[in-house]
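**Q** please find the sequence and the predicted model below.
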Amino acid sequence: MGKRTLILAFESSCDETSVAVIENGATILSNVVATQIKSHQRFGGVVPEVASRHHIEQVTWCLNAAMQEAHVTYDDLTAVAVTYGPGLVGALLVGVAAAKAVAFAHHLPLIPVNHMAGHIYAARFAGRIKFPALALLVSGGHTELVWLEEEGSFVIIGDTRDDAAGEAYDKVGRVLGVAYPAGKELDMMAHQGCDTFNFPRAMLQEDNLDFSFSGLKSAFINTVHHADQVGEQLSRDDLAASFQQAVVDILVTKTTRALHQYPATRQLILAGGVAANTGLRSQLTAAMQAFPQVELLQAPLQLCGDNAAMIGAAGTMLYRHGVRAGLDLNADPALEFPYLDEIEG
């Protein structure tokens, strides 16, 4: 048996400080996550300066805990992987600085990982990724369809024109008085209600793979505000159900359209924070009955949010492909995959 690949991974792109040790890209030896949700709840969203300070306080503790839990020493490690973008610049810098310090001190290769590649590779813990694959990536900051022609290749074929789906959930949650992050509670409420409001499904008729959620969000807010003004009592569960059904319809319709346009697809990967949504999972699973040749690979529920295990999985793949960074690696808050028209153009 060959020498095992042990990757120490750092993730600090937003409001979770996480360090993990991953064996051979598919086995989690440790995945320590220090969440900051309670610190940001009173503000109704993530405050970048507060997030950065928490990362500084937590990163060394997470590193020590991850190494202890994995029962490994620095001499055992193969390389260090770190999220260098996209995300909040101050938050990213903490993880990048910590990863560079470990890599320098212990003479280890440094692997730069795109946070979105990490989300896709969270699915690696549910099964092997088969190419060519299509990924539906739905999170607080991103909603995009990504074409993976081969390992290490990521091309955006559809993107949101405005709000990401997770962002819309948080804004709608605020209107309903649901604490940040709102996704999980709105999902639970949606299962108690009915789609009685029939909110708009933007861009469904347009012949592209792009998304839009700002009109849906505005329609929701206007409906609630109007009811408040005239003293009408609306069902919060029905509001949640109507909003969620609109989001899921948009996501599933565009994804199935992409599968028709990319008939070579062997696997559909569902990943990102909103991938934990039970309404989305069940409706997408049902829609996949029309594509028996395509396997649905869903990121494990506990790995849909930000975590370092997914960065370790993506980092292992990049390590195999010879991707390395120097100690001059910097945070890139606006990092993104290339777009299809950029490549074709």
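**A** Received, thanks.
**Q** only C-alpha atoms for contact and neighbour calcs from this point on.
**A** Will do.
**Q** can you tell me the SS state at Val113?
**A** Look at Val113: counting by DSSP: H, G, I helix; E, B strand; the rest coil, its state is strand.
**Q** number of nearby residues for the residue lying closest to it once chain neighbours are set aside?
**A** Leaving out its chain neighbours, the residue that sits closest to Val113 by Cα to Cα, 6 or more residues apart in numbering is Thr83, at 4.8 Å. Applying other Cα atoms under 10 Å, we find 30 other residues in the vicinity of Thr83.
**Q** show me what contacts Thr83?
**A** Contacts for Thr83 were tallied using Cα atoms under 8 Å, 6 or more residues apart in numbering; they are 10-13, 92, 95-96, 112-115, 311.
**Q** which stretch of helix or strand covers it?
**A** Following DSSP states H and E, one finds Thr83 within strand 79-85.
**Q** now the next helix or strand after that strand: buried residues?
**A** Moving toward the C-terminus from strand 79-85, the next helix or strand (DSSP H and E) is helix 89-105. Taking 16 or more other Cα atoms under 10 Å as the basis for neighbour counts, the residues of helix 89-105 that come out buried are 89-100, 102-103.
**Q** so which elements touch helix 89-105?
**A** Helix 89-105 makes packing contacts with strand 6-11, helix 48-70, strand 79-85, strand 110-114 when contacts are defined by 3 or more Cα pairs under 8 Å, 6 or more residues apart in numbering; DSSP states H and E.
**Q** got the angle for the first one vs strand 79-85?
**A** Same thing as strand 6-11. Compare the direction of strand 6-11 with that of strand 79-85 by axes from the mean of the first three to the mean of the last three Cα atoms, to 10 degrees and you get 20 degrees.
**Q** what residues does strand 6-11 touch?
**A** Identification of contacts with strand 6-11 by Cα under 8 Å, 6+ apart yields 17-25, 76-83, 92, 95-96, 99, 306-309, 311-312, 315-316.
**Q** among those residues, the buried ones, what's the PyMOL command?
**A** Here is the PyMOL command that selects only those of these that count as buried (16+ other Cα under 10 Å):
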select buried, resi 17+18+19+20+21+22+23+25+77+78+79+80+81+82+83+92+95+96+99+306+307+308+309+311+312+315+316
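**Q** included below, for side-by-side comparison, is a second structure:
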Amino acid sequence: MRTLGIDTSNYTTSVCVYDSKTGEIIQKKLLLPVKNGERGLRQSDAVFHHTARLYPLMQELFDEYGGEIDAIGVSEKPRDAEGSYMPCFLVGVNAAKCIGAAMRKPVYGFSHQSGHIAAALYSSGKMNLIKEKFIAFHVSGGTSEMLLVSPDSERAFSVEIIGETLDLNCGQAVDRVGVMMGLSFPCGKELEALALKSTEKYNPKICVKGGNCSLSGVENQCKKMLENGEAKENVARYCLDFICKTLEKMTEYALDRYGNLPLLFAGGVMSNSIIRSRIQSRFGASFAQPEFSCDNAAGVAILAEEAANE
């Protein structure tokens, strides 16, 4: 079966085709433009950019793929929760429904978060976990949640939040610190490159209570470090060490409370090599490959294939 995936998140337009027979994924995506010095996009701007970019991106995909599709999967909301909504996803939903109607193909809607989890399962070679209970972290600019994922008879899986940030998301912290230092938004790759130049290793005081965390402190501390003349590479390293230690503490809580369940990490922040290597070496966790950590349409294409075969 070959499925089309569409995801129009707050910062990336993504389309892909998934062939379940070969396991091959062809994906195309474009970051939405954010002006220098700004820390994000208004929803109206995101909708405009998705509308302008989706057709040429889709054309590029099918120029390379050139085959038929059997079903369509699309991200329709941020999370599987009542009231979860962002206007940017309407662009993808409308495109999916139009294509489905024209081609007489079924359209399946999923949450953006479920797509991240499915993409992580696929790219880490752990698709077998889709029928088991496991702990997943979705760590990005829009979400920092620890989830208990369970098989579900009505959909591929259900998720229960067992820990989350009470203020800033991890990706927000990275971007705010990065913009502070003059980096381009989104700042993850540049901040990581800076941090890798540092010879320092920090043991910051973090704020984790139960499964929940607070990350506003890292922004304030990094601002003070810069004001005191600390080298940018050390500030970047402190920021990432703070986030990593926070995630480690949350993981300890989850394993203590829910037992030795498999661990899966997804979301753009988890493409960071510093954070990945520490958590993987300590907990033996599985991670989405970097190209599937950031926003993508692969996950919803995979979930569409699962739904069509039920």
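**A** Structure's in. What do you need? Since the model is a prediction, treat every value here as computed from it, not as a measurement.
**Q** any idea how far Leu145 of structure 1 is from the residue nearest to Val113 of structure 1?
**A** Counting by Cα to Cα, to the nearest Å, the gap from Thr83 of structure 1 to Leu145 of structure 1 is 20 Å.
**Q** any idea where the helices of structure 1 begin and end?
**A** Secondary structure of structure 1 (DSSP state H): helices at 37-41, 48-70, 89-105, 115-121, 165-175, 183-190, 214-230, 236-261, 278-287, 308-320, 340-344.
**Q** mind checking which of those is nearest Gln298 of structure 1?
**A** Proximity of those to Gln298 of structure 1 was assessed by Cα to Cα; the nearest stretch is helix 278-287, lying at 8.3 Å.
**Q** so which bit of structure 2 is the closest one matched to?
**A** Helix 278-287 of structure 1 falls opposite residues 273-282 of structure 2 when the two are matched by TM-score structural alignment.
**Q** with structure 1 superposed, average distance for the matching stretch?
**A** Taken against structure 1, stretch 273-282 of structure 2 registers an average deviation of 0.9 Å after superposition, with mean Cα distance after the TM-score superposition for structure 1.
**Q** how far off centre is that stretch?
**A** Stretch 273-282 of structure 2 has its C-alpha centroid displaced from the chain centroid by 17 Å (Cα atoms, centre = their mean, to the nearest Å).
**Q** wait, doesn't Gly142 of structure 2 sit right on Asp167?
**A** No: in this structure, Gly142 of structure 2 is not within contact of Asp167 by Cα atoms under 8 Å, at 11.2 Å.
**Q** when those two are compared, which one has more neighbours?
**A** Set side by side, Gly142 of structure 2 and Asp167 show unequal neighbour counts under other Cα under 10 Å, the larger going to Gly142 at 17 against 14.
**Q** report the separation between the more buried one and Cys88 of structure 2.
**A** Distance from Gly142 of structure 2 to Cys88 of structure 2, counting by Cα to Cα: 13 Å.
**Q** cool, Thr12 of structure 2 as well?
**A** Between Thr12 of structure 2 and Cys88 of structure 2 the computed distance is 10 Å (Cα to Cα).
**Q** check Ser293 of structure 2 too.
**A** The separation that Ser293 of structure 2 has from Cys88 of structure 2, given Cα to Cα, amounts to 20 Å.
**Q** swap in Arg237 of structure 2?
**A** Distance from Arg237 of structure 2 to Cys88 of structure 2, counting by Cα to Cα: 33 Å.
**Q** what's the burial count for Gln192 of structure 1?
**A** Each residue near Gln192 of structure 1 was counted by other Cα under 10 Å, and the total is 13.
**Q** again, but for Asn208 of structure 1
**A** As a burial measure, the neighbour count of Asn208 of structure 1 was computed by other Cα under 10 Å and equals 14.
**Q** that one and Asp159 touch, don't they?
**A** No: with contact defined as Cα under 8 Å, Asn208 of structure 1 and Asp159 do not form a contacting pair (9.8 Å).
**Q** now the helices of structure 1 in TSV, with distance to Lys130 of structure 1?
**A** Listed next are those as TSV, based on distance: least, Cα to Cα, whole Å:
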stretch	distance to Lys130 of structure 1
helix 37-41	35
helix 48-70	28
helix 89-105	30
helix 115-121	12
helix 165-175	26
helix 183-190	29
helix 214-230	34
helix 236-261	15
helix 278-287	18
helix 308-320	13
helix 340-344	20
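**Q** closest one to Glu149 of structure 1 among these?
**A** The nearest among those, by Cα to Cα, is helix 340-344 at 11.9 Å.
**Q** by contact count, what packs against the closest one?
**A** Applying 3+ Cα pairs under 8 Å, 6+ apart, one finds that helix 340-344 of structure 1 makes contact with strand 155-159.
**Q** what range does the strand it packs on cover in structure 2?
**A** The counterpart of strand 155-159 of structure 1 in structure 2, using TM-score structural alignment, spans residues 160-164.
**Q** got the buried residues for that stretch?
**A** Neighbour-count burial for stretch 160-164 of structure 2 flags 162-164 (criterion: 16+ other Cα under 10 Å).
**Q** centre of the chain to it, how far?
**A** Centre-to-centre, stretch 160-164 of structure 2 and its host chain are 16 Å apart (Cα atoms, centre = their mean).
**Q** give me the neighbour count for whatever residue of structure 1 lines up with Lys223 of structure 2.
**A** Lys223 of structure 2 maps onto Ile221 of structure 1 when the alignment is built from TM-score structural alignment. Residues lying near Ile221 of structure 1 (other Cα under 10 Å) number 17.
**Q** my guess is Ile221 of structure 1 contacts Val172. True?
**A** Yes: counting by Cα under 8 Å, Ile221 of structure 1 touches Val172, with 7.1 Å between them.
**Q** Cys244 of structure 2 matches what in structure 1?
**A** Cys244 of structure 2 maps onto Val248 of structure 1 when the alignment is built from TM-score structural alignment.
**Q** list the contacts of that match.
**A** For Val248 of structure 1, the contacting residues are 279-280, 283, taking Cα under 8 Å, 6+ apart as the criterion.
**Q** report the central residue of structure 1.
**A** Within structure 1, one residue has its C-alpha closest to the average C-alpha position: by Cα atoms, centre = their mean, that is Gly272, at 2.7 Å.
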